Every structure is written in structure tokens, then in C-alpha cells.
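Asker: I need the structure of the sequence given here:
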Amino acid sequence: MDESKKVANPELEKPKEEGEEEDPKPKPKNPLDLLPPSKILLDEWKRLYSNTKTNFREVAIKGFWDMYDPEGYSLWFCDYKYNDENIVSFVTLNKVGGFLQQMDLARKYAFGNMLVIGSQTPFKVKGLWLLRGQEIPQFVIDECYDMELYEWTKVDIYDKTQKERVNRIIEDYEAFEGEPLPDATCFN
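Answerer: Sure thing, here's the model as predicted:
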């Protein structure tokens, strides 16, 4: 290039000072944002769940199945692998609370309900998760270390027994699988 045609711009030629910020790079898209649109509006379901106070099964559960999109979302049962360690109630509740805190990174893409079951020790911890996509998102597996403490089973929504178990976990106000339900914590 002809030296006489160069435009002097000291800002372009000046090296970056130490500690000086570079232009922010665009944040990479979450792969779940790139999935085709889903007919279920997760926030709409969360509002229905939170605002239904009476006739829960007739309103919220029916509403859930009316909204549910099996192509855009999947349902997962989770069962804590080490229930024999759950001998102190507040420690068990803290485990569940810590897990839900780790799951916060998936709030935009998930709904969950975690149950602490039993009147005597050891308590059982079980849950249900509605997750965007057909698999458990990799970023959740990578970032939520407690995921590995649970056995994850994809729900077969065409199996009546599994579908009823989904309903019972979402309801969370009666005895679950024949045992008292001292605590249920919703992730919404």
C-alpha cells in the first residue's frame, strides 16, 4: 500500500494498555435456544402451577398435559442414589436445597419438583423434571455437580403408571407411594 495514502489513526495503532478491556465478544447461544419453538410456554405452566390453589388435579394437572409438548420437552424422574445416608431431616432438606441452587442455571429451560419422602429415617428423595429438549442438557450435567448423585429415568408418557406418577409428583400434597410426604420443593 502506498505510504502516502495511509490515514494516521493513533487509536488503531496504539497497543492495548495492560488491564484495558477489549471489545466484549458476543455470548455464545445456548443450544437449547436454537431448538425449534415449542408449543409449551414454560412461564405459562409455571404461573398455572403457582396460582392454582384448589382443584389442583382438574386445573393444574389437566393444564399441564394440555400444554405439554413431547417434541420440545422431556420429563425425567430422579431418585437420589444414597438415600441410606438421609438420616437427619435438615441435612436431607439441605441436600435438596443445594441441588436446586445448582440447577438455577437451567431456570429458563426447566421445571422441577423434589420430594422428601418418609416419616422415619432414612428419608427418600425423589423428583420430577421437565427439561427443554429430549436429553438432559449437557451444560446442566457439566455445571450441576449433584446431577450424578441421582438416578435419571426418562418418563414414558404413554405408560399410564408413569404418567400417574408424574401427576402425583406435581401434586405433592398427599402421601407419595404409600409414605408420608414431609417436604416438597418446587423449582420454578
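Asker: use CA for all of it now, contacts and neighbours both
Answerer: OK.
Asker: Leaving out the residues flanking it, which one is nearest to Phe64?
Answerer: Trp45 (6.6 Å; Cα to Cα, 6 or more residues apart in numbering).
Asker: and this one, so I can compare the two:
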Amino acid sequence: MKKRVVARISGSVQGVGFRDIVADYAYQDGITGTVENIDEGDVRIIAEGEEEALKRFITRIGDTRDRYVHVHEIAATWGAATGESPYFRIIHGDLASESFERMGIGITILKNISGKQDQMIGKQDQMIGKQDQMIELQKTMLDSGNRTRAEIQGFREDFRTMMNREFSTMKEELQEIKAALRKAGIMG
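Answerer: Have a look, this model is predicted:
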């Protein structure tokens, strides 16, 4: 059964894009009606739709979690639907005040974007610092590897020289043994 609810929303609900959020909820829930800023910083919603959809709509409005929007109170009056609005729309104030409100929202959002960029730059600086540490560690490991390779090459040269001397000595001693065996007539 179609119902009508007239709700006054108090809190931080003007100049923060709240009416757009409400219009989006109305579209999602199949609600018709209006939303407008009223005196004392409140917002008035006149909404019609199926009772369950309206209850869900009002609950979603109360549960809105946004960086700028803070709903403190919803005063709702329920009644029978009148069918006066075929769709949901935002009632805007005069062009100048609406423009200034939107600029204020834009400035707030830009400030937040700037703050987020500063945080991202800080995190990038930390990452660059860690990358620099890794590069230094890699250089240290490369230097250590180069020293180890040089040590191994030096060892191989020393070992080759020593083995060549030993083989030369053994060759000379073998020739002396052969000569002694020939002289003794043991070897031909």
C-alpha cells in the first residue's frame, strides 16, 4: 500500500551534498517526491511509495555514513499517498545561493583531495627510502660477490702456480729415478 512521509532531517545536512544522496536513495528505492533545504540548516523530504520501500528509504537516510553528512535526527510524519509527484526531484534554492553552496562543497572536496595527495606523497617518499636501502644492500652484496670472485681467482692462480711447481719437481725427480734405474740396468 502506498504511503506518504514528510520528514525533517537535522544535522550536518546542508552544503554537503546530502540532497543528492537522498535523491539517489529515492531512485534506488522507487520513491517519488521532493527534497529541499529549509531554515535552520535542516532538510525536508516529502516522499511517497510502498510502505516497506519508504521505511527502507528513511532507514538508509538515517544510516548515511559520509565524510561530510551527519544525520542527527529524523522527525517523520506518516500519512496516505497523494500522488502529487510522479518522480523524485531536488528543489533548488535561488541560483546564487545554490552555486555558492556547490562551490563550498567543491572546495571542501578539493581540500580533502589535497590532503590525500600529501599522504600519498609521504608514503611514496617512504617507499623511495626503502628502495634506496635495498639498492645499497644490493650494492653491498655485489661488492661482496666481486671480492669473493677475486679471492677465488687469486686462489686458482696460486693453486695453479703451486701445482705447476710440484709437477715440475715431480717430473725432474721422475727423470732422475729413470736415469738411476737405467744406470743400474733395471730399466731399458
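Asker: What's the TM-score once they're superposed?
Answerer: Overlay of the two chains. TM-score (TM-score structural alignment, normalised by the length of structure 1): 0.33; 85 aligned residues with a Cα RMSD of 4.1 Å.
Asker: quick one on the thing from earlier: the residue nearest to Phe64 of structure 1 - how many residues pack around it?
Answerer: 19 (other Cα atoms under 10 Å).
Asker: is it true that it touches Trp65?
Answerer: No: Trp45 of structure 1 lies out of contact with Trp65 (Cα atoms under 8 Å); the separation is 10.0 Å.
Asker: Packing partners of the host helix or strand of Phe90 of structure 1?
Answerer: In the assignment (DSSP states H and E), Phe90 of structure 1 maps to helix 89-102. Contact analysis of helix 89-102 of structure 1 by 3 or more Cα pairs under 8 Å, 6 or more residues apart in numbering; DSSP states H and E lists strand 110-117 as its packing neighbours.
Asker: From the contact counts, what lies against whichever helix or strand comes after the strand it packs on?
Answerer: Using DSSP H and E, the next helix or strand after strand 110-117 of structure 1 towards the C-terminus is strand 124-132. Judged by 3+ Cα pairs under 8 Å, 6+ apart, strand 124-132 of structure 1 is in contact with strand 73-80, strand 110-117, helix 160-171.
Asker: Pull out the buried positions in the helix holding Phe90 of structure 1.
Answerer: 89, 92-93, 96, 99-100, 102 (16 or more other Cα atoms under 10 Å).
Asker: Distance to Ile141 of structure 1 added to the residues you listed, as JSON lines?
Answerer: Below are the buried residues of helix 89-102 of structure 1 laid out as JSON lines (distance: Cα to Cα, whole Å):
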{"residue": "Ser89", "distance to Ile141 of structure 1": "27"}
{"residue": "Thr92", "distance to Ile141 of structure 1": "21"}
{"residue": "Leu93", "distance to Ile141 of structure 1": "22"}
{"residue": "Val96", "distance to Ile141 of structure 1": "16"}
{"residue": "Phe99", "distance to Ile141 of structure 1": "12"}
{"residue": "Leu100", "distance to Ile141 of structure 1": "13"}
{"residue": "Gln102", "distance to Ile141 of structure 1": "10"}
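Asker: and of the residues you listed, the nearest to Leu12 of structure 1?
Answerer: Gln102 (43.1 Å; Cα to Cα).
Asker: That closest one and Glu164 of structure 1: what is the separation?
Answerer: 28 Å (Cα to Cα, to the nearest Å).
Asker: Tabulate the helices and strands packed on strand 124-132 of structure 1 (a markdown table), appending distance to Phe139 of structure 1.
Answerer: Shown next, in a markdown table, are these (distance: least, Cα to Cα, whole Å):
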| stretch | distance to Phe139 of structure 1 |
| --- | --- |
| strand 73-80 | 16 |
| strand 110-117 | 13 |
| helix 160-171 | 25 |
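Asker: number of nearby residues for Ala7 of structure 2?
Answerer: 19.
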